[in-house]
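*Asks:* Next input, structure requested:
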Amino acid sequence: MLKSMTGFGRSRGQRSGYNVTVELKSLNSKFLDAQIRIPKNFLDKELELRSQLAKGLNRGKVSLSIDLVNEEGGVDAQQVNESLFKAYYSDFERLADEVGAAKEDLFRIALHSPDVLIPQMEDEELLKEQWGFIQEHFQQAIKAIDEFRMQEGATLEKELKNYIANIDTFLKEIAVHDPERVLVIKERIQKHQQELSTSDIFDENRFEQEMIYYIEKFDISEEIVRLTNHLSYFNEVIGEKDSQGKKLGFISQEIGREINTIGSKANYAPVQKLVVNMKDELEKIKEQLLNII
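*Replies:* Next up is the predicted model:
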């Protein structure tokens, strides 16, 4: 069963005093690349979340967003450091008097000066309750994105099987053309033999040995057998319980090697056209595998 690395999952919940929204988005990546945005009160939980993402999603460029909003609509409850605010305001007011500047914005400037507004400290019991609620919806979001990935994977599986079937069809056509290909090569060599036979230095035994050598060199029967086995193995791996994107990538490389060898040995236009068609299908496979876990 294949899984796509592209996915989306969301979970929302409400509890007395606050709401939680967890969103997960993922795109393809060779490794887990997680970008995490969480409330300030839970910044110390980032490593825990990364570990859970690695376990639940395995691979992908992942974006995690967790919002904790109180019922009044505030994201983070804040309190004012009054003594620091007054100190800022007093200094700004004094400086304004010295330079003759207007004082209309002093309150706003002092209020937004460094460390004047600070997150309101929550009691430990409330933080523990909120984190448990966040975890509950985080796991639901993981489940949602996993289901999304499975649906996308099922679509990709059908496409990959279709591409493999196309390669197999072209390969069978090559097998049909192969006897006539060998005959054409033999006739070509025999024609050269007739042209050379009039030469005084012509050695018939040596020529026959070389002809056998070249016919064996152009033989593609082993490549046909190996490529057939690779195609069968590809379909077998697709049907495994766990998604095997990297393994399928390795098999596709082996498929490519056999196709290239057949192309280099073919020396016959109808076969080479079929090789081009197989390469086209293989490129489609490689492109899709980039998005498979």
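*Asks:* CA atoms for contacts and neighbours, from now on please.
*Replies:* Noted.
*Asks:* so who does Ser26 touch?
*Replies:* Contacts for Ser26 (Cα atoms under 8 Å, 6 or more residues apart in numbering) come out as 5-8, 60-63.
*Asks:* Second chain to compare with the first, below:
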Amino acid sequence: MICSMTGYAVKTRDLARGTLQLEVKSVNSRYLDFHFRIVDDLRAMEMPLRELLAARLNRGKVECRLSFHPAAARGDQLQLNGELLGALRELGAQVRASQPDAAPLSVNEILRWPGMFGEQGIDFAALGPDVLALAREALDDFTATRAREGEKLAAMIVDRVNAMRAIVADVAPRIPEAQAAFADKLRQRLQDALGNASDDRILQEVAVFATRIDVAEELSRLGAHLGEVERVLKAGGACGKRLDFLMQELNREANTLASKSAVTEVSQAAMELKLLIEQMREQIQNLE
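*Replies:* Sure, this is the predicted structure:
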């Protein structure tokens, strides 16, 4: 399947001591670029998460947020951290010995002190399997959103390919007649300009110019490149870079077509082709 580089997913898991939440989102990038925002107590999970994501993703700027929200304890479950309480008492005594006018900590300040109760009993190292299980669930949703977006982008690109084929099919049969008419006008102008020049000289000049404005080769290469675009889309996978290269090749042929144009039909076709190529190129920038 073809995936977009744009995706989003968030998952939560309720545990006995609190709730884990993992959020993954991504935008376009030339490479695979990770940015992790993880609570300090779970910082050790960054490397396992990085490996898990890298195994499933190929390109994109990916941001991963991991947080843990402790469950609110009932009053009969609260237990003060005696070691921390004693440390605060000793530190307070030292401060007052140095600064007699310093106000002691209030009961409210002590109870709100980080780690005084609630979280000190959580074994964050033991949460590793739960974090990875949650990450796999989030990653499944995340890749599914990227796949759905990629499917829409691929359909849009196929529509533009079909439109380009229609333009080539419409203009190609009319080019020989239009170029022949232009050659006749050129022959007449040369006769008027050169006066007594031989017919061979005039025919030679017309033949040289006809070679310069022949666009059959460009139309053939356009068809070949469009066929390759369809093949790459059908093969799927991480095809963004390959398709971007093909857009450069298509644009080169369209530019050559425009520069060699000597008739209105070819000029208009070249402009329409370049517009469709640019539309495809913009959307291909979103593909993995």
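*Asks:* mind listing the helices for the stretch 101-250 of the second structure?
*Replies:* Ranges of helices in the stretch 101-250 of the second structure, per DSSP state H, counting those that start in this stretch, are 107-111, 128-171, 175-194, 199-212, 216-235, 240-260.
*Asks:* Of the contacts of Ser26 of the first structure - the most surrounded one?
*Replies:* Most neighbours among the contacts of Ser26 of the first structure, by other Cα atoms under 10 Å: Met5, with 31 neighbours.
*Asks:* Test my guess that that residue contacts Gly245.
*Replies:* No - Met5 of the first structure lies out of contact with Gly245 (Cα atoms under 8 Å); the separation is 9.9 Å.
*Asks:* State the helix or strand in which the residue nearest to Ile38 of the second structure when sequence neighbours are not counted lies.
*Replies:* If the residues on either side of it in the chain are set aside, Ile38 of the second structure comes closest to Leu66, at 4.8 Å by Cα to Cα, 6 or more residues apart in numbering. Per DSSP states H and E: Leu66 of the second structure is located in strand 60-70.
*Asks:* Following superposition onto the first structure, what is the mean distance for that strand?
*Replies:* Its matched residues in the first structure lie on average 1.5 Å from strand 60-70 of the second structure after superposition (mean Cα distance after the TM-score superposition for the first structure).
*Asks:* quick check, distance from the helix or strand that that strand is followed by to the centre of its chain.
*Replies:* Toward the C-terminus, strand 60-70 of the second structure is succeeded by helix 82-98 as the next helix or strand (DSSP H and E). Offset of helix 82-98 of the second structure from its chain centre (Cα atoms, centre = their mean, to the nearest Å): 54 Å.
*Asks:* before we move on, what about stretch 24-34 of the first structure?
*Replies:* 7 Å.
*Asks:* Give me the range in the second structure that it lines up against.
*Replies:* Taken onto the second structure by TM-score structural alignment, stretch 24-34 of the first structure occupies residues 24-34 there.
*Asks:* rewinding a little: same for the strand holding Leu66 of the second structure, what does it pack against?
*Replies:* strand 18-27, strand 32-38 (3 or more Cα pairs under 8 Å, 6 or more residues apart in numbering; DSSP states H and E).
*Asks:* Quickly compare those and say which is most buried.
*Replies:* Burial of these is given as mean neighbour count (mean count of other Cα atoms under 10 Å); strand 18-27 ranks first at a mean of 19.
*Asks:* report the angle between the axes of it and strand 32-38?
*Replies:* 150 degrees (axes from the mean of the first three to the mean of the last three Cα atoms, to 10 degrees).
*Asks:* Mean deviation, strand 18-27 of the second structure versus the first structure?
*Replies:* Mean deviation for strand 18-27 of the second structure: 1.4 Å (mean Cα distance after the TM-score superposition for the first structure).
*Asks:* how about Glu196 of the first structure, what's its match in the second structure?
*Replies:* To be clear, residue 196 of the first structure is Leu; Glu isn't right here. The alignment partner of Leu196 of the first structure in the second structure, by TM-score structural alignment, is Ala193.
*Asks:* Kindly provide the distance from its match to Arg30 of the second structure.
*Replies:* 57 Å (Cα to Cα, to the nearest Å).
*Asks:* For the two, indicate the residue with more neighbours.
*Replies:* Arg30 (15 against 10).
*Asks:* Touching, the more buried one and Met5? I think so.
*Replies:* No - between Arg30 of the second structure and Met5 there is no contact under Cα under 8 Å: 10.0 Å.
*Asks:* where do the contact lists of these two overlap?
*Replies:* Shared contacts of Arg30 of the second structure and Met5 (Cα under 8 Å, 6+ apart): 59-60.
*Asks:* Run a quick neighbour tally on Asp280 of the first structure.
*Replies:* 13.
*Asks:* Actually, Ala73 of the second structure.
*Replies:* Ala73 of the second structure: 14 neighbours (other Cα under 10 Å).
*Asks:* show me the contacts for the residue in the second structure sticking out farthest from the centre.
*Replies:* Computed with Cα atoms, centre = their mean, the residue of the second structure farthest from its C-alpha average is Asn196, at 65.1 Å. Contacts for Asn196 of the second structure (Cα under 8 Å, 6+ apart) come out as none.
*Asks:* cool, and Val80 of the first structure?
*Replies:* 116-118.
*Asks:* Same list, these, but as a markdown table with neighbour count please.
*Replies:* Below are those laid out as a markdown table (neighbours: other Cα atoms under 10 Å):
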| residue | neighbour count |
| --- | --- |
| Val116 | 19 |
| Leu117 | 18 |
| Ile118 | 13 |
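*Asks:* What is the neighbour count of Asp192 of the second structure?
*Replies:* With other Cα under 10 Å as criterion, Asp192 of the second structure counts 11.
*Asks:* do you know how far it is from Gln99 of the second structure?
*Replies:* Counting by Cα to Cα - Asp192 of the second structure and Gln99 of the second structure are separated by 110 Å.
*Asks:* same thing with Gly60 of the second structure?
*Replies:* 56 Å.
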